[in-house]
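Undergrad: Here is a sequence with its predicted model. Questions after.
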Amino acid sequence: MTGQSIPGEGFSIAGVERIASGDIKEACLERLARRVETSGAREVWICVPLEMGSVVRTIFYALRNHTAEVRFIPDFRDMRLLNHRMSEVAGHLAIDLSMTPMSGMARVIKRLEDIFIGAAISLLIFPVCLGIAIAIKVSSPGPILFKQYRTGANGKSFKVYKFRSMEVHEEENGKVTQARQGDPRVTKLGAFLRRTSLDELPQFYNVLQGRMSIVGPRPHALAHNEYYKDLVESYMRRHKVKPGITGWAQVNGLRGETDTLDKMERRVEFDLWYIDNWSVWLDLRIIFLTVFKGFFNKNAY
């Protein structure tokens, strides 16, 4: 494989030495050291799966008399990484496999974004919220707000607020039944509020409280978390950031009822992509897209 290049990275592969799993033989180590010397390679990449991690030290020692740079590139292809990077913790080198982007200055910036944009939007929507509250009160008996515990950042529960869109009813044994098309529990006003996402407006109070963000993965009911966490890989990692009023999944059409496992897997995939690629500019883009295409959605019942 001499002369193979990696486009755009500035590397040309001088050669490949394949290592069988298990104990590495002395002859293999000698051949590897000899090939590094004769090829003039400036770097040696040790690319092995995690279960072969014990051979790294052996290879590293075999190359002790060579000046080539040595890199360990573990194989993580079967793992769903999140904000992976190298770091130093308490004097030890660490490979961070699943990390939140909201640490240090990023956490401060995200919170300032929520405070300033959330406060501005709250002032703008106050007359709308007042009108909706009056309409709910006069159109059906029951409270104006619907309150329900959801899972927030780091798995902590919090009480989320919405405008009530259903008739007052009781669920059996803590069961949470998602609203479906033609659901008789949904009021006429509630159907409009859900279709336009206006029922979500009270969550700006959750944002100002610091329990939610304007942008982030949508919070699911606690019962849904318990059900899906063992069915969807990395499901609970979506809780590494605060839940949001809108998110990357929602502006890509993944909102409303998640009545199949495939739908939930797609939503989680988009949520994790957002966490892995977070930036202020991405948040602003999602807010912009929400205003122009996120409010009306045929999947919201």
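TA: Happy to help now that I have it.
Undergrad: drop to CA atoms for contacts and neighbour counts, all remaining ones
TA: OK.
Undergrad: wait, is residue 87 part of a strand?
TA: Yes - counting by DSSP: H, G, I helix; E, B strand; the rest coil, residue 87 is part of a strand.
Undergrad: Touching, it and residue 94? I think so.
TA: Yes - counting by C-alpha atoms under 8 Å, residue 87 does reach residue 94; the two are 5.3 Å apart.
Undergrad: Show me the helices in the stretch 1-150 of the chain, by range?
TA: Assigned by DSSP state H, counting those that start in this stretch, the helices in the stretch 1-150 of the chain fall at 26-39, 54-62, 105-139.
Undergrad: Below is structure B, check it against A:
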Amino acid sequence: MMESNLEEVRTQSTFYKTSKRIFDILGSVLALVCLSPAFLVLSIIIKNHDGGKVFFKQKRVGQNGKEFFMYKFRSMEENAEEILKADKELYDKYVANGFKLPAEEDPRITSIRKWLRRTSFDELPQFINILRGEMSIVGPRPIVPAELEEYGDRKFKLLSVKPGAMGLWQATGRSNISYPERCDVELEYVDKASFWYDWKIFFMTLISIFKQDGAF
């Protein structure tokens, strides 16, 4: 079953995959160097807030189903996962809402979380994942293992490409688009992935972040 599904996935050219990886390496190195002052400032702000860890890592599913830890600046309580799962009713709502909760209902948030999320500054450490080859600058947003169920038999198509820090779902509304519609949006990228389409999504995402569409 898995082999037949994989055969249906459009094969990307070697040139496209190679050029995309080169762009990922150069882009992530440049970003990490240029944004190092921002990393320092944000680290100090988060550390001074509650004395906890600066970074948050969460298991996500990558290309070909390989799991990895995605990094973010910590915008939640350190035991965020345990806090959420302790309230079964709230956790069920979290899953039903596309693995998201409105900021005012989320017990995991810190006082600076809303600002970090609104500006997408919490996502900056993902350039580390990109440099390591676990993510790409552009691609479907990395999902937690439980979200794979939303894709059904189409999960093989999703896992045929690297997840990205920027993607079509993020560029077209983020939290305003939940499952099952999100599946269609993410898989549309897989079908259309190309060098020029990646650039289009790159600039669309920057505009979305600037407008703060779907950020909570």
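TA: Yep, it's here. Computed from a prediction, not measured in an experiment: that's the story for all the values here.
Undergrad: circling back to that earlier point, Throw the helices of the stretch 1-150 of the first structure into a markdown table and include mean neighbour count and distance to residue 185 of the first structure, thanks.
TA: Output for the helices of the stretch 1-150 of the first structure, formatted as a markdown table (neighbours: other C-alpha atoms under 10 Å; distance: least, C-alpha to C-alpha, whole Å):
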| stretch | mean neighbour count | distance to residue 185 of the first structure |
| --- | --- | --- |
| helix 26-39 | 14 | 70 |
| helix 54-62 | 14 | 60 |
| helix 105-139 | 14 | 14 |
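Undergrad: Same list (these) but as JSON lines, adding distance to residue 177 of the first structure.
TA: As requested, the helices of the stretch 1-150 of the first structure are arranged in JSON lines below (distance: least, C-alpha to C-alpha, whole Å):
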{"stretch": "helix 26-39", "distance to residue 177 of the first structure": "61"}
{"stretch": "helix 54-62", "distance to residue 177 of the first structure": "50"}
{"stretch": "helix 105-139", "distance to residue 177 of the first structure": "22"}
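Undergrad: ok, and what's touching stretch 122-137 of the second structure?
TA: 21, 24-25, 27-29, 31-32, 62-63, 68, 70-75, 116, 162-166 (C-alpha atoms under 8 Å, 6 or more residues apart in numbering).
Undergrad: So which bit of the first structure is that stretch matched to?
TA: Mapped onto the first structure using TM-score structural alignment, stretch 122-137 of the second structure spans residues 199-214.
Undergrad: Now that stretch: buried residues?
TA: Buried residues in stretch 199-214 of the first structure, counting neighbours by 16 or more other C-alpha atoms under 10 Å, are found at 199-208, 211-214.
Undergrad: ditto for stretch 177-195 of the first structure
TA: 179, 180, 186, 187, 189, 190, 191, 192, 193, 194, 195.
Undergrad: Please identify the residue in the second structure that aligns with the fifth one.
TA: The alignment partner of residue 189 of the first structure in the second structure, by TM-score structural alignment, is residue 112.
Undergrad: Contacts only, for the residue nearest to that match when sequence neighbours are not counted.
TA: For residue 112 of the second structure, ignoring the flanking residues on the chain, the nearest one in space by C-alpha to C-alpha, 6 or more residues apart in numbering is residue 75 at 6.7 Å. Neighbouring residues of residue 75 of the second structure by C-alpha under 8 Å, 6+ apart: 46, 56, 109, 110, 112, 113, 114, 116, 117, 122.
Undergrad: The residue most central in space within the second structure: what's it in contact with?
TA: Nearest to the geometric centre of the second structure sits residue 141, at 4.0 Å (C-alpha atoms, centre = their mean). Neighbour list for residue 141 of the second structure: 163, 164, 165, 166, 167, 169, 170, 186 [criterion: C-alpha under 8 Å, 6+ apart].
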